[in-house]
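Novice: sequence and predicted structure, then a few things I'm wondering about:
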Amino acid sequence: MKIAAIGGGVIGGGWIARFILSGHDVTVHDPHPEAGRIIGEVLENAGRAWQNLFQAPLPEPGKIIWAKDIAEAVSGADFIQESVPERLDLKHRIFAEIEAAAPERAIIGSSTSGFKPSELREGAKHPERILVAHPFNPVYLLPVVEIVGGGEAAERACTLLASVGMKPVQIAREIDAHIGDRLLEAVWREALWLVKDGIATTEEIDDIIRHGFGLRWAQMGLFETYRIAGGEAGMRHFLGQFGPALKWPWTKLMDVPDLDDALIDRIASQSDAQSGAHSIRELERIRDDNLVGMFQALKANDWGAGRSIREMEDRFYAREVKQPESYPLRLHQARVHGGWVDYNGHMTEFRYLQVLGDATDAFLIHIGLDADYRAGGCSAYTVETHIRHLAEVKAGELLSVETRLLGHDEKRFRLHHDILRADGSVVATGEHMLLHVDGDAGRSTAMPETLLAGLRRIAELDDAPHPDHAGAGIRQVHHKEAAS
């Protein structure tokens, strides 16, 4: 899959970072004299955020390939993301240059926040392959992307974008500004009036959003939030009770305050007082850290944007192992958060088991025992565990886990994990015996050939002696038992 990016500003740079961190090379054209620096800084922040976000070891990053012009950038490309300024004449000129050099089946996605596909496609040779692919900043973290344009190209675009962790939402009918920006525009208009009329400052408005309904929106959106507000009677009751208020003269939604010099000065000075102590890059890192924390909470509940993160992480766990250098397997990593440490400032005992358990889950996904498999009623249960605590771990440390398969038969398998610091030293080891079970029947059962094949593939990688301590706490299962 060859990917090209035309434009590397705030949005374009975010797209480039998402593709590269997902393992894709990206050919980039941006005439800005400082494009290299700007995109490099975005990539640095994005890489930092992904290291904190995902527990699975990340794929080898792709590379940026700089192109001197658009023709060189899109030559042979399968997917092209355009992120140039919001001027329709400029976009038409860019599309004409793309179509003159790109393969006929190449998909062209536009990051436009306002133009409709019908407007973008004017004068195009192959209009059906030009789509709106509108993301939200930061593109390397926020999963949603609005896809407008329909057809076979839209389906292919959705498949590709889902593979890099996006949540494509296909919009059935085109409309100016799509969906997300129309909702944001409504809130923005009201906020401008509140500042202009002296009712609230920029900080007070932001506090009400980020300490109030913004938290609800982040994990339930608008309609699900109001469904709960309706109580046990649900949405119908909410609409009946609060619907009449929509006719009250609360809003100035259709009016826009004049952004004269006085209002611009007021907003800018209030914003400086609110956030001027931080540089833009510092604010981006603060934003990213907050988003990562929210995503991890949502992932734990398999909810909202957390589901997109989990699905991406599962793809990292399930990817093929390169032979022979990638054995023992490194499928899991974890950052020690402040809540993981005890009164001594060290990682508390049960968190070692959590890291080991998460590493076991990563192994299960890797061999094919994933959510789809478990939906059939079968799973693997841990029936015995032995942990050795070897070193203290402090908050903030990044841990990785090396996993070996010590043995298996048709119903059981035995795993060994080393928990490692960044310097490679071992802080703990864990052995785990797992039993394949039919949850519906409540009994153990033989694994299907798909799982056994995955175990055999991994067993063939292991040509080193088992650790001296292996088996001290768990009854041994040897590879030869697979034949018994």
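Specialist: Perfect, thanks for sending it.
Novice: switch to C-alpha atoms for all contacts and neighbour counts from now on
Specialist: Fine.
Novice: which residues of the stretch 51-200 of the chain fall in helices?
Specialist: All helices of the stretch 51-200 of the chain, identified by DSSP state H, counting those that start in this stretch, fall at 70-74, 88-101, 117-120, 151-163, 180-196.
Novice: so what does the shortest one touch, helix or strand wise?
Specialist: Helix 117-120 is packed against helix 88-101, strand 130-135, with contacts defined by 3 or more Cα pairs under 8 Å, 6 or more residues apart in numbering; DSSP states H and E.
Novice: ok now that helix, how far from the chain's centre?
Specialist: Taking the mean of its C-alpha atoms, helix 117-120 sits 29 Å from the chain's own mean (Cα atoms, centre = their mean, to the nearest Å).
Novice: buried residues, it. List them.
Specialist: The neighbour-count criterion (16 or more other Cα atoms under 10 Å) identifies P117, S118, L120 as the buried residues of helix 117-120.
Novice: how close does the second one sit to L88?
Specialist: Distance, S118 to L88, using Cα to Cα, to the nearest Å: 12 Å.
Novice: got it, and the last one?
Specialist: L120 is 7 Å from L88, where distance means Cα to Cα.
Novice: repeat for the first one
Specialist: The gap separating P117 from L88 is 11 Å, by Cα to Cα.
Novice: rewinding a little: deepest of the helices of the stretch 51-200 of the chain, which one?
Specialist: helix 70-74 (a mean of 23; mean count of other Cα atoms under 10 Å).
Novice: helices or strands up against it?
Specialist: Under the contact criterion of 3+ Cα pairs under 8 Å, 6+ apart, helix 70-74 touches strand 3-6, strand 26-29, helix 88-101.
Novice: this is the comparison structure:
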Amino acid sequence: MSVAAIIGGGVIGGGWAARFLLNGWDVRVFDPDPEAERKVGEVLDNARRSLPGLSDAAMPQEGRLSFHRSMADTVKGADWIQESVPERLDIKHKVLAELQGACDESAVIGSSTSGFKPSELQQGAVRPAQIMVCHPFNPVYLLPLIEVVTTPENDTGIVEKAKALLTSVGLYPLHLRKEIDAHVADRFLEAVWREALWLVKDGIATTEEIDNAIRYGFGIRWAQMGLFETYRVAGGEAGMKHFMAQFGPALKWPWTKLMDVPEFTDELVDLIAGQSDEQSGAHSIRELERIRDNNLVSMMRALKAQDYGAGALLNAHDAVLLQDSPVPATLEQITDYAVPLVMLAQAVPIDWLDYNGHMNEARYLEAFSRATDHFMKLIGCDADYIANGGSFFTAETHIRHLGEAAPGARIEVTTRVISGEGKKMHLWHEMTHEGAVLATGEQILLHVSLETRKPAPMPDAMQAILARMVAGQADMSPPDGLGRAIGAPR
């Protein structure tokens, strides 16, 4: 079991704790704040509700969380140490020295700093090679970007180890080999922030209007393509060179005030704070966090369907998670046909919820359909088989809704073969959460020729596989509810 030590349990530290914990790591937290356990606990509540739903595979069992009274106890034997203390260099130097006095020499020490370069953190360190910047973005448990900033003091071995560990928990390490103030992403944010302050100060736009300009326009484009690819598309068929030629001269026009910062007077602070309260004051911070998480999960899951941007990253992580999934990837991995076969294992994502706060009835069908799709692949009806003209069409589906599925709940769908010969396959699915049956799904599928769009006999090899499954499950009792119609006696 890997161990992560989190030094500082604020918003960022709590997010790091959630990211590691929900990916199966044991997590130790040190924070002298007497409210640290409550604050970290609230961050974890949000993470448990949202992070597992990004994956279409079962995440590992949650690790163990513990709080410690000394940094030495926290970091002893830890594989990863994440420092998220206040942005004062003297405090960071003191903390890093204490950490290095107690931790293993092989441990990675990452700093969440956005304001200091790694060379500044390494000053006076016993083992400077061990220390690097690992700057995250809030919420750490959802957003994958981590800016890994190193110096020549960091040897290749520990840098590659750090990148591999971050990748293993679904993060994207952007390795900056040349340090610069504020790293990369925050430099963009600062440019937008400066211009936004001027627009408010000069009475051009309110805080809400500026946010609307971002979230209804270029912010959506940036979320899936970034900056340069967005502009490449804007260049049309002629591409990036045309865009640069067309819009490059505009950079000489005095549009922005990026080289000038408005003075933070009491009047400007009050103006911005007042507009912000009017814009968002109807929601508490916890409510805003949940709104943010709902939106992020829904957007990133949409990008998964397109296998683009952050969605492609999530799909790659799913492939890793599936290696340890109870769902068999091939027929050869099934060693016992005398039990129902696990065809789906994942958490309930936020975008599967309805207005009652539990899984929408259409998503039960989606889960059962995905289980059927995976079962079809196992028996030989994969993409190549379909491309060659054979497939299954669903003729009938009967779903019984027996229990609620809450966001983040880990569900499994098991499948039994009731019959499978000739042109027809009869499947029985059960969806469970922690042993309780949430729903059953009964499906009749017809094997078809895609050329004629009519039922056709299954190949002998496919029928033989189904016959083995039916025979293996012959001693099991018939499923409760098999063949039951609406209104039938219970």
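Specialist: Structure's in. What do you need? The structure displayed is predicted, hence computed values, not measured ones.
Novice: so which residues of the second structure form strands?
Specialist: With DSSP state E as the criterion, the second structure has strands at 3-7, 26-30, 65-68, 80-83, 108-111, 131-135, 145-149, 172-176, 341-347, 390-401, 410-421, 424-433, 436-449, 454-455.
Novice: and the residue nearest the centre of the first structure?
Specialist: I309 (4.3 Å; Cα atoms, centre = their mean).
Novice: tell me the contacts of that residue?
Specialist: By Cα atoms under 8 Å, 6 or more residues apart in numbering, the contact set of I309 of the first structure is F54, G165, F295, K299.
Novice: quick one: map S279 of the first structure onto the second structure.
Specialist: When the second structure is aligned by TM-score structural alignment, S279 of the first structure is paired with S284.
Novice: would you tell me which of the helices and strands packed on helix 117-120 of the first structure gets closest to S111 of the first structure?
Specialist: Taking Cα to Cα, strand 130-135 is the member of these nearest to S111 of the first structure, at 4.4 Å.
Novice: stretch 294-308 of the second structure aligns to what range in the first structure?
Specialist: Going by TM-score structural alignment: stretch 294-308 of the second structure matches residues 289-303.
Novice: buried ones in the matching stretch?
Specialist: D289, L291, V292, M294, F295, Q296, L298, K299, D302, W303.
Novice: next: stretch 248-264 of the first structure.
Specialist: Those would be L263, for stretch 248-264 of the first structure by 16+ other Cα under 10 Å.
Novice: what does stretch 418-434 of the first structure give?
Specialist: 418-421, 426-434.
Novice: who's in contact with the closest residue to Q274 of the first structure other than its chain neighbours?
Specialist: Of all residues not flanking Q274 of the first structure in the chain, E203 sits nearest, at 6.0 Å (Cα to Cα, 6 or more residues apart in numbering). Applying Cα under 8 Å, 6+ apart to E203 of the first structure gives the contacts Q270, S271, Q274.
Novice: please point out which of these the second structure shares.
Specialist: When the contacts of E203 of the first structure are mapped onto the second structure and checked using both residues aligned by TM-score structural alignment, their matches' Cα atoms under 8 Å, the preserved contacts are Q270, S271, Q274.
Novice: contacts only, for V84 of the first structure.
Specialist: I6, G7, G9, G12, L90, K91, S111.
Novice: CSV for the helices and strands packed on helix 70-74 of the first structure, including distance to E174 of the first structure?
Specialist: Below are those laid out as CSV (distance: least, Cα to Cα, whole Å):
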stretch, distance to E174 of the first structure
strand 3-6, 23
strand 26-29, 29
helix 88-101, 16
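Novice: V383 of the first structure reaches V437, doesn't it?
Specialist: No: between V383 of the first structure and V437 there is no contact under Cα atoms under 8 Å: 11.0 Å.
Novice: quick one, which of the two is more surrounded?
Specialist: Per other Cα atoms under 10 Å, whichever of V383 of the first structure and V437 has more neighbours is V437, with 20 against 10.
Novice: in three-state terms, label that one for me.
Specialist: strand (DSSP: H, G, I helix; E, B strand; the rest coil).
Novice: what count of nearby residues applies to the nearest residue in space to it that is not next to it in sequence?
Specialist: The shortest distance from V437 of the first structure to any non-neighbouring residue, by Cα to Cα, 6+ apart, is to S444 (4.0 Å). Residues lying near S444 of the first structure (other Cα under 10 Å) number 17.
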